[in-house]
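>>> Just to be clear, the model below is a prediction. Sequence and coordinates:
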Amino acid sequence: MHNSVIDSSLGKNKISIKIGNPLVIFLNGADSFDTEQTFRPIIEKLPNSLGILAIDYLNVGLSGLAQKDYTLEEQSEEFINFIKSLHPKRIIIVAHSIGGIYAIRLANKLSNVTDFIGIEPTTKEIVTNPPKKSSYINAMQKYADKTAKEMEMIVKNWIDDNFSKSLANLIWQTSLNNGKRSINHIAIDIEKSINKNDKYKLRKSIKSIIFTEPFRSAEYSRSEYKTDDTDLYKFGNFHYLHWKYPDKIAEKIIELI
């Protein structure tokens, strides 16, 4: 696997890539972390024959700064054009959090996307009309009283607890370097683009596997990630389920091959 960039008028997206088939595309959440680094414990468990593409969004991870204002659709189109240039025979998408929103756009434009694995992918419901149940309210308020410094240490502890020492140090350094960068402007565009797009859902023919904390299972059962062939796995109490359970994610990718 080697690092490269998708270079466009929007900016330079850092990618990690290895040619193979099927092509497994990893999409991260809207965090300061590098995608390949946080998914590495999963990637290392996959067969060498698989292709890998891990993409950092602009202003995130090891990507460059955005050169101008852009929409989620514009960045998605850049990804789609690059993926097409690789001529993959078959594509599996693995997406965490906001990565699910990008994944739906990629799956709608790339007919050879056959499988989707979502790790608490962002739903239209959670963006536009969050459930009012106590479990959701408690989850949202869990860290509401923490200062920025306290949250920084909480995140560092999460990283230290879930990765090897060397990889944890690498992830944390990437996060620190990105402290003043953000893709928050995309959050506004997310709601706008979801509301105007009636086709915002996975194709029914795609195999969909969703990993979620138990309290969100009903949300995903009625979500745009549900297809004619959907498996829902409920466990843990941590939004970054792939950090805690890389073996479970890798196992399902291997089953899809």
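Nice, thanks for sending it over. In this text the structure is predicted, and so the values were computed from the model without any measurement.

>>> hey, let's count contacts and neighbours off CA atoms from now on
Noted.

>>> which residues make contact with stretch 225-233 from outside it?
Outside stretch 225-233, the residues within contact range by CA atoms under 8 Å, 6 or more residues apart in numbering are 123, 201-212, 217, 220-221.

>>> mind running it again at 10 Å?
Outside of stretch 225-233, the residues within contact range by CA atoms under 10 Å, 6 or more residues apart in numbering are 100-101, 103-104, 115-119, 121-124, 200-214, 217-218, 220-221, 248.

>>> Take those and keep only those in helices.
Counting by DSSP state H, the members of those that fall within helices are 100-101, 103-104, 124, 217-218, 220-221, 248.

>>> try this one side by side with the last:
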Amino acid sequence: MQRKDIETKLGKINFAYRKGNPLVVCLNGFGSFDTAQSFSKVIEALPSEYGYVAPDYLNSGFSGKSLKDYTVTDEATELARIINDFKAEKVIILAHSIGGVYAMQIKDKINNLKAFVGIEPTTREVILNPPKDPAYTEKNKNIEKLQEKIKVDLRELFTPEENKKFWTTTEQNAKKFDEKDNLNAQAAYENDSFWKDATRISDKTPSVLITEKYRENEYKRSEYASNNSKSKVITLGDSHYIHFEYPKQIAEIVEEVTTF
């Protein structure tokens, strides 16, 4: 793994990468986790000739503090420049959670997008008009249990040394940012145009969505579902962090979409 810092007008963006083709763009969820560490086991399971780029958002991971007010759209423009500099012949977006919002802002700015793979990408519906289904209510009641499950899944995913490094890195990175930085990151997400428009994944783009069973219908009607014949919704796992539970299966899905 190589790392690089890019100075932008918004602040310093750090990304881990490996050159190769196709290029898998890993987009993280919201929080302190470093993107490359979060997707490390998925990346390890990909063929060695595959490249990847795993950027950390501003105010998180190895990236720096934001220098000015910004939105996800603003940051996505900078990320698209980084991605296009790799000059990949095929690009696959692999986005988890809030990474889906970044993906929606990046999709028309990057060259040679081949497919989109979403791991429970954040939908407008779940934020603006949450489903009243009891399964959603029950899931929200058990946030503490879900957080404990993340720790259990990581212990199973990583060796003891890798697990220790993951949490040490996460804690060290989190200490760089104060409450103002966290609020700036939250504002970038909340104030983005994504919530007010009707942008969808193009029907030209195969879209594979990976979700827990109870959210299957939400994703079938979501902005991430395209009418491409290769698009589909796959139910897998029982945690929002499905890539911590099933990294090899997700790597296989990424490999599959490169053949579309």
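Great, that's in hand. Because the structure is a prediction, the values reported are computed rather than measured.

>>> Drop anything exposed from the contacts of stretch 225-233 of the first structure.
Those of the contacts of stretch 225-233 of the first structure that meet the buried threshold are 100-101, 103-104, 115-119, 121-124, 200-203, 206-213, 217, 220, by 16 or more other CA atoms under 10 Å.

>>> now, which of these lie within strands?
The strands, defined by DSSP state E, take in 115-119, 207-212 from these.

>>> OK, contacts around the counterpart of residue 7 of the second structure in the first structure?
In the superposition onto the first structure, residue 7 of the second structure corresponds to residue 7 when matched by TM-score structural alignment. Shown here is residue 7 of the first structure, whose contacts under the criterion CA under 10 Å, 6+ apart are 13-14, 64, 78, 82.

>>> Can you flag which of those residues belong to helices?
78, 82.

>>> so which of the contacts of residue 7 of the first structure comes closest to residue 184 of the first structure?
residue 64 (15.3 Å; CA to CA).

>>> Tell me who's in contact with residue 247 of the second structure.
By CA under 10 Å, 6+ apart, the contact set of residue 247 of the second structure is 39-46, 157, 253.

>>> Only whichever of those are buried, select them in ChimeraX.
Buried residues within the contacts of residue 247 of the second structure, as defined by 16+ other CA under 10 Å, are selected in ChimeraX through the command that follows:
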select :39,40,41,42,43,46,157,253
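
>>> Of the contacts of residue 247 of the second structure, which belong to strands?
Here DSSP E is the test, and those give no hits in strands at all.

>>> With distance to residue 147 of the second structure added, can I get the contacts of residue 247 of the second structure in JSON lines?
Listed next are those as JSON lines, based on distance: CA to CA, whole Å:
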{"residue": "39", "distance to residue 147 of the second structure": "18"}
{"residue": "40", "distance to residue 147 of the second structure": "20"}
{"residue": "41", "distance to residue 147 of the second structure": "20"}
{"residue": "42", "distance to residue 147 of the second structure": "21"}
{"residue": "43", "distance to residue 147 of the second structure": "23"}
{"residue": "44", "distance to residue 147 of the second structure": "24"}
{"residue": "45", "distance to residue 147 of the second structure": "25"}
{"residue": "46", "distance to residue 147 of the second structure": "27"}
{"residue": "157", "distance to residue 147 of the second structure": "15"}
{"residue": "253", "distance to residue 147 of the second structure": "26"}
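
>>> Quick one: name whatever helix or strand follows the one helix or strand residue 148 of the second structure maps to.
Here residue 148 of the second structure is covered by helix 143-157, with elements defined by DSSP states H and E. The first helix or strand that comes after helix 143-157 of the second structure along the chain, using DSSP H and E, is helix 160-175.

>>> Tell me the helices and strands packed up against the helix or strand following that next one.
Past helix 160-175 of the second structure, heading to the C-terminal end, the next element that is a helix or strand (DSSP H and E) is helix 179-190. The contact analysis (3 or more CA pairs under 10 Å, 6 or more residues apart in numbering; DSSP states H and E) places helix 179-190 of the second structure against helix 72-84.

>>> The helix it packs on vs the first structure, average offset?
Superposing on the first structure and averaging over aligned pairs (mean CA distance after the TM-score superposition for the first structure), helix 72-84 of the second structure comes out at 1.0 Å.

>>> quick check: angle from that helix to helix 179-190?
Taking axes from the mean of the first three to the mean of the last three CA atoms, to 10 degrees, one finds that helix 72-84 of the second structure is oriented at 90 degrees with respect to helix 179-190.

>>> which parts of helix 72-84 of the second structure are buried?
Within helix 72-84 of the second structure, the residues scored as buried using 16+ other CA under 10 Å are 72-76, 78-80, 82-83.

>>> I'd like to know which of the residues you listed is nearest to residue 51 of the second structure.
The closest of the buried residues of helix 72-84 of the second structure, once distances to residue 51 of the second structure are taken by CA to CA, is residue 83, at 11.1 Å.

>>> Now do the same for that closest one: its match in the first structure.
Aligned partner of residue 83 of the second structure by TM-score structural alignment: residue 83.

>>> so who does residue 143 of the first structure touch?
If you count contacts by CA under 10 Å, 6+ apart, residue 143 of the first structure has them with 150-151, 154.

>>> do that again at 8 Å, thanks
Contacts for residue 143 of the first structure were tallied using CA under 8 Å, 6+ apart; they are residue 151.

>>> State the distance from it to residue 3 of the first structure.
35 Å (CA to CA, to the nearest Å).

>>> Equivalent analysis for residue 111 of the first structure, please.
Note on residue 111 of the first structure: its distance to residue 3 of the first structure, by CA to CA, is 26 Å.

>>> same question, residue 184 of the first structure
As judged by CA to CA, residue 184 of the first structure and residue 3 of the first structure stand 25 Å apart.

>>> Having no further points to raise, I will conclude here.
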